[in-house]
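K.L.:
when you get a sec, could you give me coordinates for this:
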Amino acid sequence: MIDDVLGPSIEVLFCGINPGLMSEATGHHFARPGNRFWPALHLSGFTPRLLAPAEQHLLPSYGLGITNVVARPSAKASELTREELIEGGARLAGLVASVRPRALAVLGISAYRTAFARPKARIGLQPEPVGGVPVWALPNPSGLNAHWNLAGIAAELRLLREHIGWPSRTS
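P.N.:
This is a model prediction of the structure:
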């Protein structure tokens, strides 16, 4: 299990599907070298520089946090059961209601569809909130997701940042 990255004032809570084996081994979210989360986070303007997974503790100072739908690590998200995703969705809704970020960003459209029983959901702002908070379904940044490249993932994150009215932190 990998700990959530939270702080007293989280504006955007990023939510992965579940930890990969590298994340489990290191204790850092999105730790596999081919994962595009950290580069996309920077390119989208959420962070002033590219952070390494080991610097995840800095995220709350930027108003950002990270959690996962499912806590159980696996080599691939496809190893998770439907029941695990649904149970994780309920846990996530409770966490979001407690933390009250300005937005929840779920990084994995298929996991989002299953966890929240929204089979027709598309990438972007969703019509229904989760835990009383607006939710964005975003592409999974895993290197295994060949449908999206880094530029596309960063562009979707940028749309979220702009929608909530955050100025870019990149110089």
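K.L.:
can we go C-alpha only for contacts and neighbour counts from here?
P.N.:
Noted.
K.L.:
list the buried residues of the longest helix anywhere in the chain.
P.N.:
Using DSSP state H, we find that the single longest helix of the chain is helix 82-99. Buried residues in helix 82-99, defined by neighbour count with 16 or more other Cα atoms under 10 Å: 85-86, 88-89, 91-93, 95-96, 99.
K.L.:
same check on stretch 126-144?
P.N.:
Neighbour count says stretch 126-144 has 130-143 buried, by 16+ other Cα under 10 Å.
K.L.:
now do stretch 32-48
P.N.:
For stretch 32-48, by 16+ other Cα under 10 Å, it's 32, 35-47.
K.L.:
rewinding a little: from the buried residues of stretch 126-144, which two are the most distant?
P.N.:
Taking Cα to Cα, the two most distant members of the buried residues of stretch 126-144 are Gly132 and Gly143; they sit 31.2 Å apart.
K.L.:
and the helices in this structure, which stretches?
P.N.:
Secondary structure of the chain (DSSP H): helices at 21-26, 37-43, 82-99, 109-115, 150-163.
K.L.:
right, so of those helices, which gets closest to Leu58?
P.N.:
That would be helix 37-43 among the helices of the chain, by Cα to Cα, at 12.3 Å.
K.L.:
so which elements touch that closest one?
P.N.:
Packing partners of helix 37-43 (3 or more Cα pairs under 8 Å, 6 or more residues apart in numbering; DSSP states H and E): helix 150-163.
K.L.:
residues of the helix it packs on that come out buried?
P.N.:
In helix 150-163, counting by 16+ other Cα under 10 Å, buried: 153-158, 160-161.
K.L.:
what of stretch 14-30?
P.N.:
By 16+ other Cα under 10 Å, the buried positions in stretch 14-30 come out as 14-24, 27-30.
K.L.:
from Pro119, how far off is the nearest residue to Leu138 once chain neighbours are set aside?
P.N.:
In space, and not counting its chain neighbours, Leu138 is closest to Leu107: 4.7 Å by Cα to Cα, 6 or more residues apart in numbering. The gap separating Leu107 from Pro119 is 16 Å, by Cα to Cα, to the nearest Å.
K.L.:
let's compare: structure for the following, please.
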Amino acid sequence: MDEEERVMLEGDVPKESSFEGRLQLKNFMFMGASQDASSTSPRRSQRLSTPQLAASSQRSGSTTSGSPSKSKKRKAQPESLKEDIDASSKKPRSRKGTPSAPSPSPSKKRARPSSSYAPPSTYAHLPTLPDAIAPNLLILTIGLNPGLQTARTGHAYAHPSNLYWKLLYSSGITPIPCKATEDQTMPARFAVGHTNIVARPSRNGAELSKGEMDEGVAVLEEKCRTWRPEVACIVGKSIWESVFRVRHGRALAKGEFQYGWQEERMGVVEEGTRGEDGEEQEPWEGSRVFVATSTSGLAATVRPEEKERIWKILGDWCVKRRKEREDVVKGEPAEEA
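P.N.:
Predicted structure coming up:
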């Protein structure tokens, strides 16, 4: 019998193994500060030892251990900090009891003059266009103002894209095709003249102001009183809008305008009216008003076929009226216009 068997039979307890190379886990256990250093029991998590009720209340938004909720944190922010936050979001807020001035919305812009407007000095180097006007006209066409090419050449409606001369012929106002270089011969040849509501040249109508267009209305009225054409043909709706605005003190209402003959007349001379020379003028019923479409190549709101249809109404009247005049010259009785 060896020594180990003898010890077991005799009931002796064997000594604890003391192998130094084995990892001793108890030496690496964390010992809590409240625990005795000699204690070998491991430290339990405080969260696991918290009652279940406290955990549920923590999930529902109530505070534990005195820590404030998120909503309370927001309320606890200093007033100055809240103003900074509001300022960064472009929504200024004032302190309690102090009214804050409304800040302008970033989407709204200050009222400024049209960026297209060009003052008269822009094209002051260009000459103005002379009127082609004379007594006893059948039609006096009234345009907006001379374009740049018209001002440079000195002839009305000189730009190649302008339909003025084409529409005069296709409507029957002129019996033969004419060119811009013939503009000054039109009153004597066909009893057709031209003028403008604004004398100064510009690149387009957007470079003019409503104010200077309105100022030109009185000049047109005086030209009609002086030369007394049978018809004042307004070449473009915008010109008639100025005439209407000056006469009635308001803009045209929706549905109030249509191309063609108008009920109002221009250059009316009432009985007892005296001219600039002080002499009493002969009463006159005024020129009939026909509003035609613009002939500019930039005016594309009306289709070409519609432009021709509208101008043809005036052309048919002109053909008939011209024949009546010729009949009067020949001694034949004239029909009513």
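K.L.:
fetch the TM-score of the aligned pair.
P.N.:
Comparing the two superposed chains by TM-score structural alignment, normalised by the length of structure 1, the resulting TM-score equals 0.91, with 168 aligned residues with a Cα RMSD of 1.7 Å.
K.L.:
mind putting the buried residues of helix 82-99 of structure 1 in JSON lines, distance to Lys76 of structure 1 included?
P.N.:
Shown next, in JSON lines, are the buried residues of helix 82-99 of structure 1 (distance: Cα to Cα, whole Å):
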{"residue": "Leu85", "distance to Lys76 of structure 1": "14"}
{"residue": "Ile86", "distance to Lys76 of structure 1": "17"}
{"residue": "Gly88", "distance to Lys76 of structure 1": "16"}
{"residue": "Gly89", "distance to Lys76 of structure 1": "18"}
{"residue": "Arg91", "distance to Lys76 of structure 1": "21"}
{"residue": "Leu92", "distance to Lys76 of structure 1": "20"}
{"residue": "Ala93", "distance to Lys76 of structure 1": "23"}
{"residue": "Leu95", "distance to Lys76 of structure 1": "24"}
{"residue": "Val96", "distance to Lys76 of structure 1": "25"}
{"residue": "Val99", "distance to Lys76 of structure 1": "28"}
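K.L.:
for the counterpart of Ala134 of structure 2 in structure 1, which non-adjacent residue is closest in space?
P.N.:
When structure 1 is aligned by TM-score structural alignment, Ala134 of structure 2 is paired with Gly7. Distances taken as Cα to Cα, 6+ apart place Pro60 nearest to Gly7 of structure 1, at 5.2 Å, with adjacent residues excluded.
K.L.:
wait, the one you found sits on Leu6?
P.N.:
Yes: using Cα atoms under 8 Å, Pro60 of structure 1 is in contact with Leu6, at 6.1 Å.
K.L.:
possible to save the helices of structure 1 as TSV with distance to Ile2 of structure 1?
P.N.:
Shown next, in TSV, are these (distance: least, Cα to Cα, whole Å):
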stretch	distance to Ile2 of structure 1
helix 21-26	6
helix 37-43	16
helix 82-99	14
helix 109-115	18
helix 150-163	23
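K.L.:
right, and the ones you listed - which one's nearest Ala54 of structure 1?
P.N.:
helix 21-26 (8.2 Å).
K.L.:
what's the closest non-adjacent residue to the aligned residue in structure 2 for Arg91 of structure 1?
P.N.:
Applying TM-score structural alignment, one finds that Arg91 of structure 1 aligns to Val219 in structure 2. In space, and not counting its chain neighbours, Val219 of structure 2 is closest to Ile197: 7.6 Å by Cα to Cα, 6+ apart.
K.L.:
how about the contacts made by the one you found?
P.N.:
Counting by Cα atoms under 8 Å, 6 or more residues apart in numbering, Ile197 of structure 2 touches 142-145, 213, 216-217, 219-220, 239.
K.L.:
the nearest residue to Arg118 of structure 1 once chain neighbours are set aside - how many residues pack around it?
P.N.:
Ranked by Cα to Cα, 6+ apart and with sequence neighbours excluded, the top spatial neighbour of Arg118 of structure 1 is Tyr112, at 7.4 Å. Using other Cα atoms under 10 Å, Tyr112 of structure 1 has 28 other residues around it.
K.L.:
buried residues of stretch 238-251 of structure 2, list them for me.
P.N.:
Going by neighbour count (16+ other Cα under 10 Å), the buried part of stretch 238-251 of structure 2 is 238-244, 246.
K.L.:
relative to Val231 of structure 2, which of those is nearest.
P.N.:
Trp240 (14.1 Å).
K.L.:
counterpart of that closest one over in structure 1?
P.N.:
Using TM-score structural alignment, the equivalent of Trp240 of structure 2 in structure 1 is Tyr112.
K.L.:
Pro101 of structure 1 corresponds to which position in structure 2?
P.N.:
In structure 2, the residue matched to Pro101 of structure 1 (TM-score structural alignment) is Pro229.
K.L.:
where's that match relative to Glu5 of structure 2, distance?
P.N.:
For Pro229 of structure 2 relative to Glu5 of structure 2 (Cα to Cα), the value is 150 Å.
K.L.:
more neighbours: these two, which one.
P.N.:
Pro229 (27 against 9).
K.L.:
ok, that one to Ile142 of structure 2 distance?
P.N.:
Separation of Pro229 of structure 2 from Ile142 of structure 2 (Cα to Cα): 12 Å.
K.L.:
try Lys312 of structure 2
P.N.:
With Cα to Cα as the criterion, Lys312 of structure 2 and Ile142 of structure 2 are 17 Å apart.
K.L.:
how about Val231 of structure 2?
P.N.:
Taking Cα to Cα, one finds Val231 of structure 2 at 10 Å from Ile142 of structure 2.
K.L.:
which residues do these two both contact?
P.N.:
Counting by Cα under 8 Å, 6+ apart, nothing touches both Val231 of structure 2 and Ile142.
K.L.:
how near is Thr174 of structure 2 to Lys166 of structure 2?
P.N.:
The spacing between Thr174 of structure 2 and Lys166 of structure 2, counted by Cα to Cα, is 10 Å.
K.L.:
one more: Glu3 of structure 2?
P.N.:
In terms of Cα to Cα, Glu3 of structure 2 sits 138 Å off from Lys166 of structure 2.
K.L.:
give the aligned range of stretch 30-50 of structure 1 in structure 2.
P.N.:
Residues 157-177 of structure 2 are the counterpart of stretch 30-50 of structure 1, counting by TM-score structural alignment.
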